[in-house]
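**Student:** structure, please.
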Amino acid sequence: MSEDAVAEQVRAACLTSGFFYLANHGIDEDLSRAVFEANRRFHERPLADKQLIKLNHWHRGYQGFGTSKLVSSARFASAATANQLESFFLRHEVPSGDPDYLTGALKGPNQWPDDEAFRDVVSRYDVAVRDVAMKLLPVFGLAVGEDRDFFLPYFQRPSTALRLIHYPPAADDQPTGS
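**Tutor:** Below you'll find the model as predicted:
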């Protein structure tokens, strides 16, 4: 299918249902399975281990169960209860010599558990997902009626994030959060 045809499908989906599902994106299925397994193993670790890398100033690391809550939004009311999940955040890292390193918003170092296999698979998945997103930029440019390179200048310094989420089993009477 041509890039123009894909752009038209993306445009139609966004104007009708408001979302689309990306299939045949090229991310290796073994890598996808491995990152889901790594996520499961991370969240099975003892809480004390996960808290060693609790969310830092640059919003990277472990976010504990029930510690996030939708406060306000232009479209949604504030949540009555905290989100019933825990997660691990990582973001695109800038080199330590970059002027924004440690001073720019969200420009600090990632935090990792003491597990090289976890770091390896999650890092490879993060790069793979970012690569797919960058390949979609021309499609989005065409979908909004602009040149295929329209969005490229805005992504020279990406601010990507990957969040590995775990939803523990909930009792039937447990609040659902936001």
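
**Student:** C-alpha only now, for contacts and for neighbours.
**Tutor:** Fine.

**Student:** what comes into contact with the helix or strand encompassing residue 8?
**Tutor:** Using DSSP states H and E, residue 8 falls within helix 3-16. Helix 3-16 is contacted by residues 19-20, 139-140, 142-144 when judged by CA atoms under 8 Å, 6 or more residues apart in numbering.

**Student:** here is the second sequence; please produce its structure so I can put it next to the first one:
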Amino acid sequence: MTATTLPIIDIGPYLDPAASAEQRQAVSRALDKACREHGFFYLVNHGVPQDLCDRVRAQGHQFFQLPEEEKRKHKVAGNFRGYKHFKDIIIRGRASLNEAIAFYPPVNCYSDGIAQGVDPTSPSATLPTMPDALGSQNSWPSDEFRAATEEYRDLVLKLGDRVLSAIAAGLGIGDSFRDWLLDPTWSIRFNGYPSLTGTDTEKAGDVSLGAHVDYACITILNQDPESASLQVMSKSGEWHKVQPLPGAFVVNTGKMLSLWTCNQYPARLHRVVHRDEKPRVSVATFIDPRFNAVIGPLPELAVPGEEPIKYTPKTFGSHLVDQLRIYSAMQQKQVS
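**Tutor:** The predicted structure follows:
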């Protein structure tokens, strides 16, 4: 299997107030091409300190090395937040050979308890007293783990905002995406992968995490640099390794951005096959629309001459909860 050659995008001009309009336009054009042709790219000069990236992954390694009974203490109600054991992660009806712990913000309310533009007397108004739609809250392994993760999260969310601004400029739509991404529904998922050898390979169908696409607008991946375990499917249907690039994030487009752009930006299939002697940790930050944003194809991005995408507008929260129901049904089928 060959290693894929992904575009390398220098986001520096979008972080530098002194950068010229021409420099920013060059970044936007490069991003637009990468999203259309690959759906994956390396992001460099991103402004997130390398020592912080390393420290966050180190927290993940420490957590996944704990005894199973200790890790299971961080399993919480709902299928979003908390610890996921190998048997809890089902991809296309097959259990995975990785474990995870995930963190989401509270999504029951916003600063004033009601989403923007919603009549407070209407049934759709979400009040602070409503239960969180995603279940129980985050379970942090330690104060140190939480402090490092939240410091990292704040910087990555600022970076994601700049990346999406550059993408919007490349699409020629300015900041019309702002309504979607005002107070985004971020999530951070720590993934732990043991070595995949021998009989484990047969059990998992030769993969650690099965082929899937992300639901997010974009995913920003911070991964261990030692092994090329991430694989991306090419347009021709072949799997290619993604070699870690020192100091770079790997970024990919997801189904929300594909929907938003009327499928001009594809959500690429990817998987993980980890066969290194050392365990692997990756930290994926998913950036989604705000929970009460009404999502759907943007009319200004409709492709001339093509049939409009048939999609019933719904809030992102409804979409996310629908996915939870589908995922839960798959798990129940697997158990039975």
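
**Student:** give me the TM-score for these two chains.
**Tutor:** In this superposition the chains share a TM-score of 0.83, using TM-score structural alignment, normalised by the length of the first structure; 168 aligned residues with a CA RMSD of 2.3 Å.

**Student:** just tell me the aligned range of the helix holding residue 8 of the first structure in the second structure.
**Tutor:** Residues 24-37 of the second structure are the counterpart of helix 3-16 of the first structure, counting by TM-score structural alignment.

**Student:** and that stretch, which residues are buried?
**Tutor:** 24-25, 27-28, 30-37 (16 or more other CA atoms under 10 Å).

**Student:** same deal with stretch 43-59 of the second structure?
**Tutor:** 43-44, 46, 48, 53, 55-57, 59.

**Student:** same check, this time on stretch 81-98 of the second structure
**Tutor:** 81-86, 88-90, 94-98.

**Student:** one step back: show me the buried residues of stretch 43-59 of the second structure that map onto strands.
**Tutor:** Judged by DSSP state E, strands contain the following of the buried residues of stretch 43-59 of the second structure: 43-44.

**Student:** neighbours of residue 77 of the second structure, how many?
**Tutor:** Using other CA atoms under 10 Å, residue 77 of the second structure has 12 neighbouring residues.

**Student:** if I pick it, what's in contact with it?
**Tutor:** By CA under 8 Å, 6+ apart, residue 77 of the second structure lies in contact with 135-136.

**Student:** so what does it match up with in the first structure?
**Tutor:** Counting by TM-score structural alignment, residue 77 of the second structure lines up with residue 56 in the first structure.

**Student:** with the second structure superposed, average distance for the helix of greatest length in the first structure?
**Tutor:** For the first structure, the longest helix by residue count, based on DSSP state H, is helix 116-143. With mean CA distance after the TM-score superposition for the first structure, helix 116-143 of the first structure departs from the second structure by a mean of 1.2 Å once superposed.

**Student:** could you measure from the aligned partner of residue 168 of the first structure in the second structure over to residue 98 of the second structure?
**Tutor:** The alignment partner of residue 168 of the first structure in the second structure, by TM-score structural alignment, is residue 194. Applying CA to CA, to the nearest Å, the value for residue 194 of the second structure to residue 98 of the second structure is 7 Å.

**Student:** returning to that earlier point: mean per-residue distance, the match of helix 3-16 of the first structure to the first structure?
**Tutor:** Using mean CA distance after the TM-score superposition for the first structure, the mean distance for stretch 24-37 of the second structure is 1.0 Å.

**Student:** how far out from the middle of the chain is that stretch?
**Tutor:** 20 Å (CA atoms, centre = their mean, to the nearest Å).

**Student:** the helix holding residue 8 of the first structure to helix 116-143, inter-axis angle?
**Tutor:** 90 degrees (axes from the mean of the first three to the mean of the last three CA atoms, to 10 degrees).

**Student:** ok, now which ones touch residue 178 of the first structure?
**Tutor:** Per CA under 8 Å, 6+ apart, neighbours of residue 178 of the first structure: 69-70, 79-83.

**Student:** over in the first structure, find the residue span the host helix or strand of residue 220 of the second structure aligns onto.
**Tutor:** Here residue 220 of the second structure, judged by DSSP H and E, is contained in strand 218-223. Aligned by TM-score structural alignment, strand 218-223 of the second structure falls on no residue of the first structure.

**Student:** nothing else from me, thank you.
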